[in-house]
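Asks: Sequence and computational prediction follow.
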Amino acid sequence: MKILTLNCHSWLEENKEVKFQQLVDKIIEEDFDVIALQEVNQTQGEEAGILDEWYCFNNDTWPILRDNFALALSEALLVEDKEYYWTWGFSHLSYGRFEEGLALFSKEPLLATVTQVSECSDTADARRRILVSGVTETNGELVTVGSIHHSWWANDAFKIEWQGMEKALMDNQNPLILAGDFNQIAGTVGHELVLNSPLKLKDSFEIAETTVGEATIEGPIDGWNDHEGSLRIDYVFVSEGIQVKNHTVTFDGVHAPLVSDHYGIMVELELIKVSV
């Protein structure tokens, strides 16, 4: 099972059309089973988008608009005969003109859910955070996957959101994969909070049989304006019963072109039987 996670910074990049096509090309080349995307934007005031049979409806009633990045990606992949089921959830307004959300793509249908995990429920406030999750199938086995974009640690924002995440997933009985931009530096208290969670998650970078690359951002970017070096703040966390074959940083300008202010992560997984 191949996973891609990427904070897209969508419709904000220079040469955005070129970078969009580079993302499409990489998805076709790698043939991912599941894709978790963050900062999946659409422009406020756009006309309604037209959804087809590949869209998996969820409990979120926020409308999908014509220039929704995930909708555009689905359409571009279909042109290349690459069929993915997908879903999108709205998180909050951003950059004064966008409606920002999270998306999941899967080769198999998704039973999708959108859950607010933050205390903040104001859609105009960037502190409103959600989880977009879905139950899907791989090799005849059910698995739960989630796309997430968390806040920073300041004012316990991440801690509170993580408690909301644990509550949302408390009753999950399937192997679990959580992927996205956690905004927590590897080795710090936020990262440790995830690793010590009752969800019993492991960091794919730490347990992979092979790794290529490490950092997922470089230099000052939005949200890390005072930072000059490289950091690992994007992750794929997996529960018991999932073996990580490899963890590769991509879209880093080396292994694939830069398409965002974040690098992406590709992870190859295998579901294994856990003895009871």
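Replies: Yes, it's here.

Asks: Please count neighbours and contacts with C-alpha atoms only from this point.
Replies: OK.

Asks: Can you pull out the residues in contact with the longest helix seen in the chain?
Replies: Longest helix in the chain, counting residues (DSSP state H): helix 16-30. Identification of contacts with helix 16-30 by CA atoms under 8 Å, 6 or more residues apart in numbering yields 10, 13, 73, 76, 77, 82, 256, 257, 258, 259, 260.

Asks: my guess is residue 146 meets residue 175, correct?
Replies: No. Residue 146 lies out of contact with residue 175 (CA atoms under 8 Å); the separation is 11.4 Å.

Asks: out of the two, which sits in the busier spot?
Replies: Each of residue 146 and residue 175 has its neighbours counted (other CA atoms under 10 Å); residue 146 has more, 27 against 18.

Asks: Show me the helices in the stretch 51-200 of the chain, by range?
Replies: Using DSSP state H, counting those that start in this stretch, the helices of the stretch 51-200 of the chain run over 69-79, 157-169, 189-195.

Asks: okay, pairing it with this:
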Amino acid sequence: MLKVLTLNMHSYFEPRTYWAFYKLAKDIAYNNYDIVCLQEVNQLRYTSIIFDKVRIDNAAYVIKLILQEEFNLNYNLFWDKAKTLDGLIEEGVAILTPHKILERESRYVSDLTADEEWRCRKNVYGCIEKDGVSYNVFSVHFAWEYDGKERFENQFARFLDWMKDKDENLIVAGDFNIDYKSEAYKLMEQTNWKDVSRATNKEHLATAFDENGEGIHIDYVFTNIIGAYEYTLKFDGNNESSISDHRGIYALIK
């Protein structure tokens, strides 16, 4: 059984930033997630580096500290920077897990890789071991279906090429920036992955909102693990307080 949470944090761009971090950490502690995939995990460019490229104010690192100090839980963190916004904010993607990370890697999926190009997209991979079983986990953040320079289909093709030897016990979770009704979503149907929202008849639920305030479903948990699934929206502003401009997704795979 695997408990998976994914959320585009929109960190440091939301009001009550540290309150949001605490709410997320408390939810992780309460639910004991095996895998937490986070996007738009930000940090200030000029603060001190703690380890690897992670700075002291890195949003995922702050959550890791809260889990450790408040809840006596040790979650391992893998984060990498995708780009720098406005010369000040370093944005990246992360995986948090209480389990051992056997391997880790990150790669650009975008054609654009210049540090201050906002269209840059980089995804991260971790091979995670739970109860003697290895799981290949990707936390992802893709371009919109077509944003003028980057196309989702090109990024997804590059992603598939990267992960083709990492597809056993696969979890791909994050912000795909494509709605389940879009043409680009059909690329998902050409894989052997299960969309947990569709498998549980929840794909109609909005995980974010477009510029007109219309609900869109663009955040997903995909897996090729055969079993029973459960799917719940988190931090939806109704059952739970909103902590981002996206909703979280909780997927249970058993």
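Replies: Great, that's in hand. The shown structure was predicted, so the numbers you read here are calculated from the model rather than taken from an experiment.

Asks: TM-score for the pair, please.
Replies: Once superposed, the chains reach a TM-score of 0.92 (TM-score structural alignment, normalised by the length of structure 2), with 249 aligned residues with a CA RMSD of 1.8 Å.

Asks: ok, back up a step: which parts of the longest helix of structure 1 are buried?
Replies: 19, 20, 22, 23, 24, 27 (16 or more other CA atoms under 10 Å).

Asks: can you check stretch 79-89 of structure 2 too?
Replies: 79, 80, 81, 82, 83, 84, 85, 89.

Asks: and if you look at stretch 63-73 of structure 1?
Replies: By 16+ other CA under 10 Å, the buried positions in stretch 63-73 of structure 1 come out as 64, 65, 66, 67, 68, 69, 70, 71, 73.

Asks: One more: stretch 190-204 of structure 1?
Replies: Neighbour-count burial for stretch 190-204 of structure 1 flags 190, 191, 193, 194, 199, 201, 202, 203, 204 (criterion: 16+ other CA under 10 Å).

Asks: So what does the third one match up with in structure 2?
Replies: Spelled out, that is residue 193 of structure 1. Aligned counterpart of residue 193 of structure 1 in structure 2: residue 187 (TM-score structural alignment).

Asks: Could you find the closest non-adjacent residue to that match?
Replies: Closest residue to residue 187 of structure 2 apart from its sequence neighbours, by CA to CA, 6 or more residues apart in numbering: residue 153 at 7.7 Å.

Asks: I'd say residue 158 of structure 1 and residue 164 touch.
Replies: No. Look at residue 158 of structure 1 against residue 164 with CA under 8 Å: they stay out of range, at 9.7 Å.

Asks: now the residue nearest to residue 187 of structure 2: how far from residue 171 of structure 2?
Replies: As defined by CA to CA, to the nearest Å, residue 153 of structure 2 lies at a distance of 20 Å from residue 171 of structure 2.

Asks: and the two? which has more neighbours close in?
Replies: Ranked by neighbour count (other CA under 10 Å), residue 153 of structure 2 and residue 171 place residue 171 first, with 25 against 18.

Asks: Tabulate the buried residues of helix 16-30 of structure 1 (TSV), appending distance to residue 250 of structure 1.
Replies: Shown next, in TSV, are these (distance: CA to CA, whole Å):
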residue	distance to residue 250 of structure 1
19	13
20	15
22	12
23	11
24	14
27	11
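
Asks: quick one: secondary structure of the aligned partner of residue 256 of structure 1 in structure 2?
Replies: By TM-score structural alignment, residue 256 of structure 1 lines up with residue 240 in structure 2. Assigned with DSSP: H, G, I helix; E, B strand; the rest coil, residue 240 of structure 2 falls in the coil class.

Asks: Now do the same contact list for residue 240 of structure 2.
Replies: Counting by CA under 8 Å, 6+ apart, residue 240 of structure 2 touches residue 234.
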